[in-house]
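**Q** Provide a 3D model corresponding to the input given below.
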Amino acid sequence: MKILVINSGSSSIKYQMFDMNGELVLTSGIVERIGLEVGNISHKTFINGEEKKVVKEFPIPNHKVGLSEVVNLLTDAEIGVIQNPDEVSAVGHRVVHGGEYFNETTLITPEVEAKIEEVIPLAPLHNPANLEGIKVCTEIFSSAKQVAVFDTAFHQTMPAHAYRYAIPEELYKEHHVRSYGMHGTSHKYVSAKTLEYLNLPKEGSKIITVHLGNGCSMSAVKDGKCIDTSMGFSPLAGLMMGTRSGDIDPAVIFFLEEKLNMKTDEIYNLLNKKSGMLGLTGFSDMRDVEDKINAGDAQTRMARDLYTYRIKKYIGSYIAALNGVDAIVFTAGVGENDTAVREEVIEGLDFCGIKLNKEENSLRKPGIREIQAEDSNVKVLIVPTNEELEIARQAQDLIK
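**A** Purely as a prediction, here's the structure:
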């Protein structure tokens, strides 16, 4: 069974194709700069252990043109992995927001598309692009099942006291203002992998997953289900991130508006794209941050302290929410690769019996790794995330 996974953005399309017999990646790529004067496609195939790469530049006015070229590459006589689009059994779509309508992977129908469109106000930057990818793929891969995998679905198991805000009831009932969370596909994948790796039964398990990339979020996972997560109504809440502020006193927004005469869109842009690590240091890439710290820059040192302190605070609150913890799991680009961040997060948690093996933490090895000290009462793991594979698995399970 061949499954194509699509992550459709406003001006880009990321994709991977899997042969689910062995869960092999056959091809992956990205279509970029859609709608601009010149777009590009970077496409890789993996055949018999050999990687081949193709890069093309040409005008890509819309998603249909971009995906049509992807099909040409997938069926190319020399580097193709299928002979025609009908060989694709399913297309798994990453959909950022499903509101309260979807708590599991869903076969896409016109009614489902309508619900995705209905919750666009909850994810105005993402859902329109996700929906566009669905519409184009439905036309191009007409024989395939179209499957929606929602970023918010894993968090729909949160109890009301975790997802509700202390604001007037009608704002929730009439306008669905509540915490939804994001990165659910990643949190689900790594928490399940952790249970499997540690041979822990779901029942009674307590895991904290720490997804650190340019976007950052954490989840408290009990009995294999999410009971709390750091992102909220939007991806802006929670941890400090590459360009997002994370948690902030709402009165700051009123101050910016009233005292500095900033408009709503300016404040939105400031908090989402000009804040976080970028706002404090001028850099959003943690490798640049590390270089500045090593050069003795005090401001950058403070910024990373703020970054790791926020994570540590959430760990403490989630230990309380879970009434203990079996494992703390780091994942995503920063979580998997930044040794200093992991060390600073775990430092000072020994009162909870959480201790790090600094030597093991400093090593770079592939796959799942344990990095806790021998006398640690809690496992500390690095679990590489694979959201595309998780989407493919969920699509396969659904159509089966």
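**Q** C-alpha from now on. contacts and neighbour counts both.
**A** Will do.
**Q** what's around G296, how many residues?
**A** G296 has 10 neighbours, counted by other C-alpha atoms under 10 Å.
**Q** gap between it and A237?
**A** With distances taken as C-alpha to C-alpha, to the nearest Å, G296 is found 30 Å from A237.
**Q** over to E50?
**A** To A237, E50 is 42 Å away according to C-alpha to C-alpha.
**Q** okay, those two: which has more neighbours?
**A** Per other C-alpha under 10 Å, whichever of E50 and A237 has more neighbours is A237, with 22 against 7.
**Q** D247 is in contact with the more buried one, correct?
**A** Yes. Here A237 reaches D247: they are 5.0 Å apart, a contact under C-alpha atoms under 8 Å.
**Q** quick one more, to check against the first:
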Amino acid sequence: MSCKVLAINPGSTSTKISVYEDEKELFTKTLDHPAEEVAKYSHVAEQFEMRKDHVLALLKENGFDVKELAAVVGRGGMLPPVKSGAYEVNETMVKRLRFNPVLEHASNLGALIAFEIAQSIGVKAFIYDSVKVDELLDVARVTGVPELPRTSVTHTLNSRAMAMKCAKSKGKTYQDMNFVVVHMGGGVSVNAHMKGRLVDVIPDNEGPMSPERAGRIGTAGLVDLCYSGKYDKRGMHKKLRGDGGLKAYLNTVDVREVIKMINEGNAQARLLLEAMTYQIAKGVGEMATVLCGQVDAIILTGGIAYSEMVCNLIKERISWIAPVEVLAGENEMESLTLGTLRVLRGEEIAHQYVEAE
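**A** Next up is the predicted model:
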């Protein structure tokens, strides 16, 4: 029998939903939430009813009966560190995300909405590859500042999904292979996958600069800037994440616009794009050492991977390490759905969420 799955991916001012029948996408829609509507709520969790009602209304508008669903999956939110793969949404998870999330974030609403809809029709709700997946090697956690150990914050969902897709295309499984995966969007992360485990990451605030993030910068200069009196805490965060990277120089986060500038002879734009790809290539080399050079493939993914210029600049520096595969796109809705289908088909077992003692 075919399985229909609803995937829900809340963002700060939008909620994206997709309905799939097996691997076939039936439709995808994005619900925009005006800033004035979101501003009515003091806490993210308070948006739950509003967003859920919008999702149900949109499904009805498209003539879709929720009773046809075999499962509902939401974007995993800000839980304490969890394993990769699927978790069945339960009351314990709902309580944590509603009343005590690690961080207030729109992704927390994914599990809450999925659970409510699933409960109403008697099916299960899941999250898949939460943003808080943490499988780092112990040695990867150590820093020179004991109060600041490294943690895994990366584009886990798309990174693992594209690694699985690449492995399947080669007639192997994710657990058989080693990958370095580069996710390139508003932020850039570089991840090392070793035989089915995400063992180390370069988060989007610790490595390459990106369209809107500063990436890795000197700590001494950063401390001086923090205490210069020019910025408050909020302003510094914005400078590093949101107003950094290409935007700080060119006032755009759209790589297509940067490439247009280059084609029109803008030398600074060329230098900056080359600097970004140079730093991405360095990150790939860094993660290759984690895998002791045993890299089966390097995967370039995310929205920026649609740019042939960007991918070619990176390939020039890394193709000697391993074959480079370009799997462009964010792929979040597909990744959530395919993970859920693997659980429904018995190919994966969903974890049960419990609070740590």
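**Q** what does the TM-score come to for these two?
**A** Superposed pair, TM-score by TM-score structural alignment, normalised by the length of the second structure: 0.83. Supporting alignment: 333 aligned residues with a C-alpha RMSD of 2.7 Å.
**Q** show me where the second structure has strands.
**A** Taking DSSP state E as the criterion, the second structure carries its strands at 4-10, 14-21, 24-32, 71-75, 86-88, 124-128, 178-184, 188-194, 197-202, 297-302, 324-328, 351-352.
**Q** now for the second one, which elements pack on it?
**A** Taking 3 or more C-alpha pairs under 8 Å, 6 or more residues apart in numbering; DSSP states H and E as contact, the helices and strands that strand 14-21 of the second structure lies on are strand 4-10, strand 24-32, helix 48-61, helix 332-344.
**Q** identify the residue of the first structure aligned to L313 of the second structure.
**A** Structural alignment (TM-score structural alignment) places L313 of the second structure against E344 in the first structure.
**Q** ok, E387 of the first structure - contacts?
**A** 185-186, 189 (C-alpha atoms under 8 Å, 6 or more residues apart in numbering).
**Q** can you match these up with the second structure and say which hold?
**A** Among these, the contacts conserved in the second structure (both residues aligned by TM-score structural alignment, their matches' C-alpha atoms under 8 Å) are 185-186.
**Q** does R213 of the second structure really touch H237, like I thought?
**A** No. Using C-alpha under 8 Å, R213 of the second structure is not in contact with H237; the gap is 10.0 Å.
**Q** those two: which has the busier surroundings?
**A** R213 (28 against 15).
**Q** separation between that one and A220 of the second structure?
**A** R213 of the second structure sits 18 Å away from A220 of the second structure, taking C-alpha to C-alpha as the criterion.
**Q** same deal with G76 of the second structure?
**A** Distance from G76 of the second structure to A220 of the second structure, by C-alpha to C-alpha: 35 Å.
**Q** out of these two, which sits in the busier spot?
**A** G76 (30 against 8).
**Q** ok, now which ones touch that one?
**A** Contacts for G76 of the second structure were tallied using C-alpha under 8 Å, 6+ apart; they are 107-108, 110-111, 127-132.
**Q** quick one: which of the residues you listed is nearest S18 of the second structure?
**A** Nearest to S18 of the second structure among the contacts of G76 of the second structure, counting by C-alpha to C-alpha, is G110 at 12.7 Å.
**Q** which non-adjacent residue is nearest Y318 of the first structure?
**A** Leaving aside its sequence neighbours, Y318 of the first structure sits nearest to A220 (C-alpha to C-alpha, 6 or more residues apart in numbering; 5.8 Å).
**Q** how much space separates the alignment partner in the second structure of the one you found from P80 of the second structure?
**A** For A220 of the first structure, the aligned position in the second structure is A192, judged by TM-score structural alignment. Computed as C-alpha to C-alpha, the A192 of the second structure to P80 of the second structure distance reads 21 Å.
**Q** kindly report the same for L69 of the second structure.
**A** 29 Å.
**Q** who has more neighbours out of the two?
**A** Neighbours per residue (other C-alpha under 10 Å) separate L69 of the second structure from P80, with L69 holding more: 21 against 15.
**Q** can you add distance to T28 of the second structure and give the contacts of G76 of the second structure back as JSON lines?
**A** Shown next, in JSON lines, are the contacts of G76 of the second structure (distance: C-alpha to C-alpha, whole Å):
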{"residue": "S107", "distance to T28 of the second structure": "18"}
{"residue": "N108", "distance to T28 of the second structure": "20"}
{"residue": "G110", "distance to T28 of the second structure": "16"}
{"residue": "A111", "distance to T28 of the second structure": "18"}
{"residue": "I127", "distance to T28 of the second structure": "18"}
{"residue": "Y128", "distance to T28 of the second structure": "18"}
{"residue": "D129", "distance to T28 of the second structure": "20"}
{"residue": "S130", "distance to T28 of the second structure": "21"}
{"residue": "V131", "distance to T28 of the second structure": "22"}
{"residue": "K132", "distance to T28 of the second structure": "25"}
